[in-house]
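Participant: let me see the structure of the following:
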Amino acid sequence: MSSHDEAAGRLGLGALSKRSPGPARPGVVLLARRYFTSRAFGWSIVLLALGAWQIASTLHRMPQLPPLTDIGAVWLDHVQNGDLVAAVLETLRITAIGYAFATVTGVVLGFLMGRVPVVWGGAEPVVEILRQIPITALLPLLILYLGIGDSFKIVIVMLAATFPILLNSYAGARSISKTMAMTAQTFQLNWIQTQIEIGLPAALPYILVGMRQALAVTLVIAVVTGMLAGNSGIGYFILEAQQVLDVKALFAGIFTIAAIGYVLNALFLMVEQRLTRWRSLGSARH
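Facilitator: This next block holds a predicted model:
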């Protein structure tokens, strides 16, 4: 083959390679992977479901499934007249008080059970017995002793939220390594200093997991107690809407609870990230 033919062949191959389609651009694949593994994908599904709801309920009017626009209008009316706002604030008040008592009780008792054998020996049978009893089984007894006022609601919320915090605090206290204990001895820390400066920080991730689980439980129980015993709160708002067959107000209350739960969880995650920032810094160094 002549040099002219070889040059032409090389030119043809070069032109052909320029015209041939290349592989898919990695940027597009990367963006798609990020989308399908992010919250944006989940929110897209939620928006699609809500859009389908709106379209179906608009085309086929059904009393038990009103359009979202009608629910939004009713929600706005109840917000403006103050009914829904007052109900939400009452439920949040009961939730906050019960959650605060549960946090203190669960963290202190759970941590001491994990660090002090005598406390574990005395409290473990009682804790195991009490946490097996459903909250609903205690309702008649608590109503008998406490009535149906705030004390009843707060105690129910506290009992429901204490055990997740307690068990996770116990697990965190038991997870403290011997190396940390030896470090405390090296620095000649007494028992209280050891627990405050080494024990609690090491157990903090476990404690926060329990507190996050308990936060969802407290909101649910606060809503239920408002339905069973009370004349205020978001639970009572929903129950009243059901009794008068106001489906739009019923959905407005349910969506409000969902929004409150989501916001509370997001706020807790922000606090958790700030409190455990040292973990991410430590892993980044390694």
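Participant: could you use CA atoms for every contact and neighbour count after this?
Facilitator: Noted.
Participant: burial count for Lys18?
Facilitator: Counted by other Cα atoms under 10 Å, the residues lying close to Lys18 total 10.
Participant: apologies, that question was intended for Ile234.
Facilitator: The burial count for Ile234: 29, using other Cα under 10 Å.
Participant: my guess is it contacts Leu92, does it?
Facilitator: No - in this structure, Ile234 is not within contact of Leu92 by Cα atoms under 8 Å, at 9.2 Å.
Participant: please give the structure of this sequence too, so both can be compared:
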Amino acid sequence: MSTRASGRTVGGLRSLSLQAPAVTLLLIWMLIPLGMTLWFSFQRYNLLMPGMEQFAGLENYRYLLTDPALWSAMGTTLVLVGSVLAISVIGGTLLAVLYQQEFFGRGIARVLAISPFFIMPTVSALVWKNMMMHPVNGVLAWFTGLFGLPAIDWFSSYPLLSIIVIVAWQWLPFALLILLTALQSLDDDQVEAARMDGAGPVAVFFFITLPHLKRAISVVIMIQMIFLLTIFAEIFVTTSGGPGLATTNLAYLIYIRALLEFDVGGASAGGVIAIVLANIVAIFLIRMVARNLEE
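Facilitator: Purely as a prediction, here's the structure:
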């Protein structure tokens, strides 16, 4: 008995010693940037005034929380994340059902549908800005010209909608990939039995396919929401947060504070607020996914 206990203890210590370097490195990788962000958030620290740093207490947070730009950026972030999630989940579900069907060239069609996800965000934004939405040389301007309609300057007239389209175009294939993979495990006998009982395509979709995809949809929402909270490249390349603050989300507002206004203290306070919001969202989403996995 004691020999077994001793063996388990030695094995546990050996396993812990092997894991310790990786865990230590991960903690250092996480805690040092977080600690520096917290430290600077309590400092009055502007890069244009070197040597004049001083402790500011909660002044950076007070200024940021009373700044209308913060609430505008949070509203823009909410609209952007919610819109892209809706497009990705609904569109990804419908496309997954479509690409699950047998048709000629299905393999090539699947590869083409998934490929936008592997394009870098900056490249994707440049393609849409200069080749698709350009008011003179863009594909959309050429298409509207076929019907005698005037060209639309998308990034001036509909800036937030343009960003939503670009981001959704890139993240829709991710949802399609996850949902299509989940759809592979759907029992064909169950679908065939429902059809023999008289269920049409709509009934099969809502009562068999959609419940089967419930867990996969939860995973898609969790992963995408975490990444969508940090959208930056698409905004930087296309609108630079404008016109005004129309496309300035929380991540871009932090960039403006840090690298355009050189206010490291204010940007760090914004970073802390973003971390708190991201963790609240993550906790909520993890609980939702865990609840779906238990069902």
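Participant: where does the TM-score land?
Facilitator: Overlay of the two chains. TM-score (TM-score structural alignment, normalised by the length of structure 1): 0.65; 231 aligned residues with a Cα RMSD of 3.9 Å.
Participant: in the stretch 1-150 of structure 1, which spans are helices?
Facilitator: With DSSP state H, counting those that start in this stretch, the ranges of helices along the stretch 1-150 of structure 1 come out as 3-19, 26-36, 39-59, 68-80, 83-115, 117-130, 135-146, 150-174.
Participant: would you mind giving the residues in structure 2 matched to the second one?
Facilitator: If I follow you right, that is helix 26-36 of structure 1. With the alignment judged by TM-score structural alignment, no segment of structure 2 is matched to helix 26-36 of structure 1.
Participant: kindly report the same for the last one.
Facilitator: Residues 160-184 of structure 2 are the counterpart of helix 150-174 of structure 1, counting by TM-score structural alignment.
Participant: residue in structure 2 matching Arg131 of structure 1?
Facilitator: That one, Arg131 of structure 1, aligns with Phe117 by TM-score structural alignment.
Participant: same check on Leu189 of structure 1?
Facilitator: Match for Leu189 of structure 1 (TM-score structural alignment): Ala199.
Participant: could you give the number of residues near its match?
Facilitator: Ala199 of structure 2: 15 neighbours (other Cα under 10 Å).
Participant: likewise Gly266 of structure 2?
Facilitator: 27.
Participant: any idea how far the aligned partner of it in structure 1 is from Leu159 of structure 1?
Facilitator: For Gly266 of structure 2, the equivalent position in structure 1 is taken to be Ala249, counting by TM-score structural alignment. The gap separating Ala249 of structure 1 from Leu159 of structure 1 is 30 Å, by Cα to Cα, to the nearest Å.
Participant: one more: Ala252 of structure 1?
Facilitator: 29 Å.
Participant: so which residue is dead centre in structure 2?
Facilitator: Closest residue to the average C-alpha location of structure 2: Leu228 at 2.2 Å, with Cα atoms, centre = their mean.
Participant: for that one, which non-adjacent residue is spatially closest?
Facilitator: Val81 (5.8 Å; Cα to Cα, 6 or more residues apart in numbering).
Participant: which one in structure 1 is aligned with that neighbour?
Facilitator: For Val81 of structure 2, the residue aligned by TM-score structural alignment is Thr95.
Participant: just to check, its match is in contact with Leu159?
Facilitator: No - in this structure Thr95 of structure 1 lies outside contact range of Leu159 using Cα under 8 Å: 11.8 Å.
Participant: the more surrounded of the two?
Facilitator: Thr95 (25 against 22).
Participant: and Leu89 of structure 1, how many neighbours?
Facilitator: 14.
Participant: for the closest residue in space to it that isn't next to it in sequence, give its distance to Gly199 of structure 1.
Facilitator: Nearest non-adjacent residue to Leu89 of structure 1, counting by Cα to Cα, 6+ apart: Gly233, 7.4 Å away. Distance of Gly233 of structure 1 to Gly199 of structure 1, computed by Cα to Cα: 39 Å.
Participant: likewise for Trp278 of structure 1?
Facilitator: 15 Å.
Participant: the more surrounded of those two?
Facilitator: Neighbours per residue (other Cα under 10 Å) separate Trp278 of structure 1 from Gly199, with Gly199 holding more: 24 against 12.
Participant: map the more buried one across to structure 2 for me.
Facilitator: Using TM-score structural alignment, Gly199 of structure 1 sits opposite Thr209 in structure 2.
Participant: so what's that match up against?
Facilitator: 183, 186 (Cα atoms under 8 Å, 6 or more residues apart in numbering).
Participant: that one - that's part of a helix, no?
Facilitator: Yes - assessed by DSSP: H, G, I helix; E, B strand; the rest coil, Thr209 of structure 2 belongs to a helix.
Participant: give me the residues contacting the match of helix 150-174 of structure 1.
Facilitator: Contacts of stretch 160-184 of structure 2 (Cα under 8 Å, 6+ apart): 80, 83-85, 87-89, 91-93, 95-97, 99-100, 113-117, 119, 121, 124-125, 128, 154-155, 209, 212-213, 216-217, 220, 224, 234-235, 246-247.
Participant: switch the cut-off to 7 Å
Facilitator: With contacts defined as Cα atoms under 7 Å, 6 or more residues apart in numbering, stretch 160-184 of structure 2 is touched by 80, 83-84, 87-89, 91-93, 95-96, 113-114, 116-117, 125, 128, 154-155, 213, 216, 220, 234-235, 246-247.
Participant: just how off-centre is it within its chain?
Facilitator: Stretch 160-184 of structure 2 sits 10 Å away from the centroid of its parent chain (Cα atoms, centre = their mean, to the nearest Å).
Participant: buried ones in that stretch?
Facilitator: Buried positions in stretch 160-184 of structure 2, judged by neighbour count with 16 or more other Cα atoms under 10 Å: 160-164, 166-180, 182-183.
Participant: next: stretch 5-24 of structure 1.
Facilitator: For stretch 5-24 of structure 1, using 16+ other Cα under 10 Å, no residue counts as buried.
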